[in-house]
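**Student:** what follows is a predicted protein model with its sequence.
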Amino acid sequence: MRLASSMSLWQFLTLLLGITLHTCKAEKCDDLIDLHLADAIIGTSLKIRLLLYTRESIDCGSLLSHTNFSAEPRFNLSRPTTFIIHGYRPTGSPPVWAHEITELHLAREDVNVILVDWNCGAANVNYLKAVENTHKAGENLTAFLKLMKEHGASMDDIHMIGVSLGAHIAGFVGANLNGTIGWITALDPAGPQFTGAPPEDRLDPTDAQFVDALHTDIDALGYRGALGHIDFYANGGTDQPGCPKTIFSGTAYFKCDHQRSVYLYCESLKRICTSRAFPCTNYKDFQDGKCTSCEQFGDAGCPVFGYDVVKYKNILLTLGQTKNFFITNEKAPYCKSNYRLDVVVWNQEEHWGYITVKLHGNGTNAVATIDHRAAQFKKFTETKLLAHFDTDIKSVNKMTLMFSTGNIFKPKYKLRVLWVRLTHLDRVDRPLCRYDLILEESKEVSFTPLPCQESNF
């Protein structure tokens, strides 16, 4: 072989060695263990694998040693560290969302992301065995965090994100470390075997300096009660829109509501839009528009769900545990735009019915159908309704209202509206009003709304 005159044999061998080392390094990327249903049927013993991802290796996981940190130079303990802990794996497959949530975190902040792979231990058709392994997994991670602390890591900079059973694992770690870790996020924490359990056997607010939880499946796989300093209930915590309603949809029927918690959290990392939540005692009062005030949060306004909720930490720690509710679309983008609709009528007789509102502006439309229950419209009495629009119209130039009763066999009614006021709850916009209009049942009426007079604020 004839070498180019500009390249010596030594230079060529050095280049070849560099290519070989690069190739070997690329081949060392580690990933979550992919097991099979047969493994889950036999049952798996607990084994914890810690996969490190950084901005320097966003698509290449590195298997961390539990005892020798110097073996992985990319593990920079001066950076914050986010642990992501999956839940029960009845079929042995790894979670489909693991890499997405990892990449989104690294896009938002320069951190160490550690995927906690406990598929060996979570994969078991016997759910009770997986529950037993959560305590052992917590002990394993506790030892790892203690070693991190010994090597200079700050517990203030630890964020643990637990999904389902993973939420309680994060709680056990936090409790073992006397609540010193900075932040725990629980995504639809598991309910079976944890509901009714004392705080030491589940996640609770004392497990970290700040604990937030999202509930999306409280009537099946999720935990119903409050577990954090702030608990979010998407769509009341049950029956997520867009999820299958019958068992004929296969496995999606069982996992869609539960898994929605992860996708809602991922959307919060993308900053496409925000889901503002409203503090309320229960979902019914929230739907009825009785919980639109956020005075306790001061100028910050109502808290937003997801990654940015930590900005409300100091306020939330003074309020104690709070339940907050929000509504979503059935698919991404999930965020809805929230308004309060106040209506005063002058009909002699009271009427019951539903209101559909459409907003128009900049070539786009947004729709809100307020139909969770029939509203009462009584003469000279203000009816307060909560309207959630599927998209946000920045500048409304036309508004459409429709009144309906759902009674196809009774005479049609007319709703004589003295005034209607639309108030944006996510932005400090001047409310929009319309005075003196007639709504014939099941017929749309469009008009140009005007800024409300001071007396109608």
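**Tutor:** Received it, and whenever you're ready, just let me know what you need.
**Student:** please make it C-alpha for all contacts and neighbour counts, starting now.
**Tutor:** Will do.
**Student:** start and end of stretch 335-353, how far apart?
**Tutor:** 26 Å (C-alpha to C-alpha, to the nearest Å).
**Student:** and stretch 402-416, by the same measure?
**Tutor:** From its first residue to its last, stretch 402-416 covers 12 Å (C-alpha to C-alpha).
**Student:** over to stretch 189-209?
**Tutor:** In stretch 189-209, first residue to last residue: 18 Å (C-alpha to C-alpha).
**Student:** what's the longest strand in this protein?
**Tutor:** strand 364-377 (DSSP state E).
**Student:** so how many other residues sit close to the residue lying closest to Trp118 once chain neighbours are set aside?
**Tutor:** Once flanking residues are discounted, Trp118 sits nearest to Ile48: 4.9 Å by C-alpha to C-alpha, 6 or more residues apart in numbering. Neighbour count for Ile48, taken as other C-alpha atoms under 10 Å: 17.
**Student:** second structure for comparison follows:
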Amino acid sequence: MIIHSSLCFLALSALTCAVFTVSGEHSLFRRDQKCIASLGCFHTSPQVKELPLDPEQIGTQFLLFSRAGRQTPVVFNATTADSVWKAKVHEAHFDGHKDTKFITHGYMDSGHTDWIVKMKDEFLKKGDFNIIVVSWPGGARQLLNKAVANVFVVAAEVSKLITYLQTNNGLNLGKVHLIGHSLGAQISGNVGTKLHSAVGRISGLDPAEPFFKDMANTMRLNKDDAKFVDIIHSDGEPFNGVQGYGLITALGHVDFYPNGGYDQPGCSDSFFQGLAGIFGGHAGSDASLACSHGRSHQFFIESINENSCKFHAHPCASWDEYRKGTCKSCPSGGCPIMGYEASTSARGSFYLATTMTSPFCGYEYFVEIDLTDHVDEDSFGRFYITLVGDHSSHETEFSRDDIHYHQRNTETQMIAVHSRVGKVSGVKVKFHHKTGLGTSGDKTVVIHRVLVRDMATGDLAKFCTGDAQLTTDQSKTFNSHTGC
């Protein structure tokens, strides 16, 4: 037997209800609901156990930019009357016939954060677009479960604005491009659902994983939300409260997995450094808390106007397969480009390597390090590698994590460097021993050989080391091609 009962009360502008469901003799489930005038009703679920804040508390603002007002946006609140919207849209010289870009931030951010300013500037450099920044700091700077609940209110507010612009200013939904990071990506997906998948494109920049992982597609970003949905995954490790804010699951028509979609080169993977970012008051997108999570919007920003280097990605079964150097082919239409120039005809999951620092687009090399029998049983750490060529040399992080190395271990990796080194004439390897629980002292590894393949040319170089021993932070350069 299932029994439903409800209790409702009026609080400010919102009607809040509690719906109790009794199933059988012993189970009691509570389903709360809040209805907000002109936006609809919002309810709790097994994933979202909080009701959202009132719109006045969320404080959503729309910042309208154009080439005529690059630095001085026209700003209005989502809660203001339509008559105010009309005046503000007119003041902003909004042109419904132009392409319109909506940029929405995620958790703990605001519409004034550095990366949004940079993205807005790059778009206006690229073309004569309408740019609308969605700023919802009052809703985003909450405990995570409350911020997730607020996502659905902000999505309703953005949908209401788009419908208004369509009705009153001739906005073409096919020319609407929603770009969202983290929770902003989930907002964008819900906007697409409310607009019946009529928007032209949604770019999800590391869509948020916490609480959304097990939600129905109608409540999270997916390929049915727009005519074209492209995703960049950058922090897809299992969520632990400090890392893994991104959803690793393929969601779009095309999903890009730079560096496997997690643990980005140059980002700390330390749980404790992540905590330091939180308690040090640096929980924004550029702090250690969100380094990998924030790389997704850094990649996208770089892609808007970069002409000399493109983020070409390759189809592959997984990152583990890709870093073995076996996925070199491209589809018949060519390898798709990650970021702004993503091909609307691309379908599937694609992989690529990036550099450690900006600019992140680089040239890919496959590297294999083979160890000998003589490896300290407590060799725990990571490798750094420098490719030496006849044009230049570049050091980069080889290992993405500190790991235990054992006898005859073989580690392969796909790395990227800022410029072509030319013909690879040597390789310098450094081992950094990580101390911690169960480890101590200067532990060693013994390298047998190193293989390097230029993925652009296919050229393979083999370097024999004479079974060289490396202690922590010691570097050795190898040039010999014989003896192994």
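**Tutor:** Received the coordinates, thanks. Every value quoted in this text rests on a predicted model; they were computed, and no experiment measured them.
**Student:** TM-score for these two?
**Tutor:** TM-score of the superposed chains, computed with TM-score structural alignment, normalised by the length of the first structure, equals 0.70; 378 aligned residues with a C-alpha RMSD of 3.9 Å.
**Student:** ok, back up a step: which is the next helix or strand following the longest strand of the first structure?
**Tutor:** Once the chain leaves strand 364-377 of the first structure, the next helix or strand it forms, by DSSP states H and E, is strand 383-389.
**Student:** can you pull out the helices in the first structure?
**Tutor:** 9-27, 37-42, 98-108, 119-122, 127-150, 165-176, 251-270, 283-287, 313-319 (DSSP state H).
**Student:** between those helices, which one is closest to Asn68 of the first structure.
**Tutor:** helix 127-150 (9.5 Å; C-alpha to C-alpha).
**Student:** mind giving me the packing neighbours of the closest one?
**Tutor:** Helices and strands touching helix 127-150 of the first structure, by 3 or more C-alpha pairs under 8 Å, 6 or more residues apart in numbering; DSSP states H and E, are helix 119-122, helix 165-176.
**Student:** what's the last one aligned against in the second structure?
**Tutor:** Okay, so that is helix 165-176 of the first structure. Taken onto the second structure by TM-score structural alignment, helix 165-176 of the first structure occupies residues 183-194 there.
**Student:** ok, and what's touching that stretch?
**Tutor:** 104-107, 148, 151-152, 154-156, 158-159, 178-180, 198-199, 202-208, 218-222, 224-226 (C-alpha atoms under 8 Å, 6 or more residues apart in numbering).
**Student:** now the closest residue to Gly236 of the first structure other than its chain neighbours: how far from Cys291 of the first structure?
**Tutor:** Nearest non-adjacent residue to Gly236 of the first structure, counting by C-alpha to C-alpha, 6+ apart: Tyr283, 5.5 Å away. Separation of Tyr283 of the first structure from Cys291 of the first structure (C-alpha to C-alpha): 10 Å.
**Student:** sorry, back to before: counterpart of the residue nearest to Gly236 of the first structure in the second structure?
**Tutor:** In the second structure, Tyr283 of the first structure lands on Trp319 (TM-score structural alignment).
**Student:** what subset of the contacts of stretch 183-194 of the second structure is buried?
**Tutor:** Neighbour counting by 16 or more other C-alpha atoms under 10 Å classes 104-107, 148, 151-152, 154-156, 158-159, 178-180, 198-199, 202-208, 219-222, 224-226 among these as buried.
**Student:** ok, Lys255 of the first structure to Pro244 of the first structure distance?
**Tutor:** Distance, Lys255 of the first structure to Pro244 of the first structure, using C-alpha to C-alpha: 10 Å.
**Student:** between these two, which is the more surrounded one?
**Tutor:** Taking other C-alpha under 10 Å, Lys255 of the first structure and Pro244 do not tie; Pro244 has more neighbours (18 against 15).
**Student:** ok, the more buried one touching Thr251?
**Tutor:** No. In this structure Pro244 of the first structure lies outside contact range of Thr251 using C-alpha atoms under 8 Å: 9.6 Å.
**Student:** before we move on, the earlier item: list the contacts of the match of Tyr283 of the first structure.
**Tutor:** When contacts are counted by C-alpha under 8 Å, 6+ apart, Trp319 of the second structure is found next to Tyr257, Asn259, Gly260, Tyr351.
**Student:** make a markdown table from those residues and add distance to Gly69 of the second structure and neighbour count to it.
**Tutor:** Putting the contacts of Trp319 of the second structure into a markdown table (distance: C-alpha to C-alpha, whole Å; neighbours: other C-alpha atoms under 10 Å) gives the following:
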| residue | distance to Gly69 of the second structure | neighbour count |
| --- | --- | --- |
| Tyr257 | 35 | 27 |
| Asn259 | 37 | 25 |
| Gly260 | 39 | 23 |
| Tyr351 | 38 | 25 |
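**Student:** now do the strands for the stretch 301-450 of the second structure: every range, in order, please.
**Tutor:** Secondary structure of the stretch 301-450 of the second structure by DSSP state E, counting those that start in this stretch: the strands cover 314-315, 348-352, 363-371, 380-389, 393-397, 403-404, 410-417, 424-433, 444-454.
**Student:** of these, which is nearest Val89 of the second structure?
**Tutor:** Counting by C-alpha to C-alpha, Val89 of the second structure lies closest to strand 348-352 out of those; the figure is 38.5 Å.
**Student:** ok, residues contacting the closest one?
**Tutor:** With contact meaning C-alpha under 8 Å, 6+ apart, strand 348-352 of the second structure is reached by 250, 253-260, 311-316, 318-319, 322.
**Student:** mind redoing it with 10 Å?
**Tutor:** Identification of contacts with strand 348-352 of the second structure by C-alpha atoms under 10 Å, 6 or more residues apart in numbering yields 230-232, 250-261, 311-319, 321-323, 327, 330, 335-338, 361-364, 414-416.
**Student:** mind checking which of the residues you listed are buried?
**Tutor:** Buried by 16+ other C-alpha under 10 Å: 230-232, 250-261, 311-316, 319, 322-323, 327, 335-338, 361-364, 414-416, out of the contacts of strand 348-352 of the second structure.
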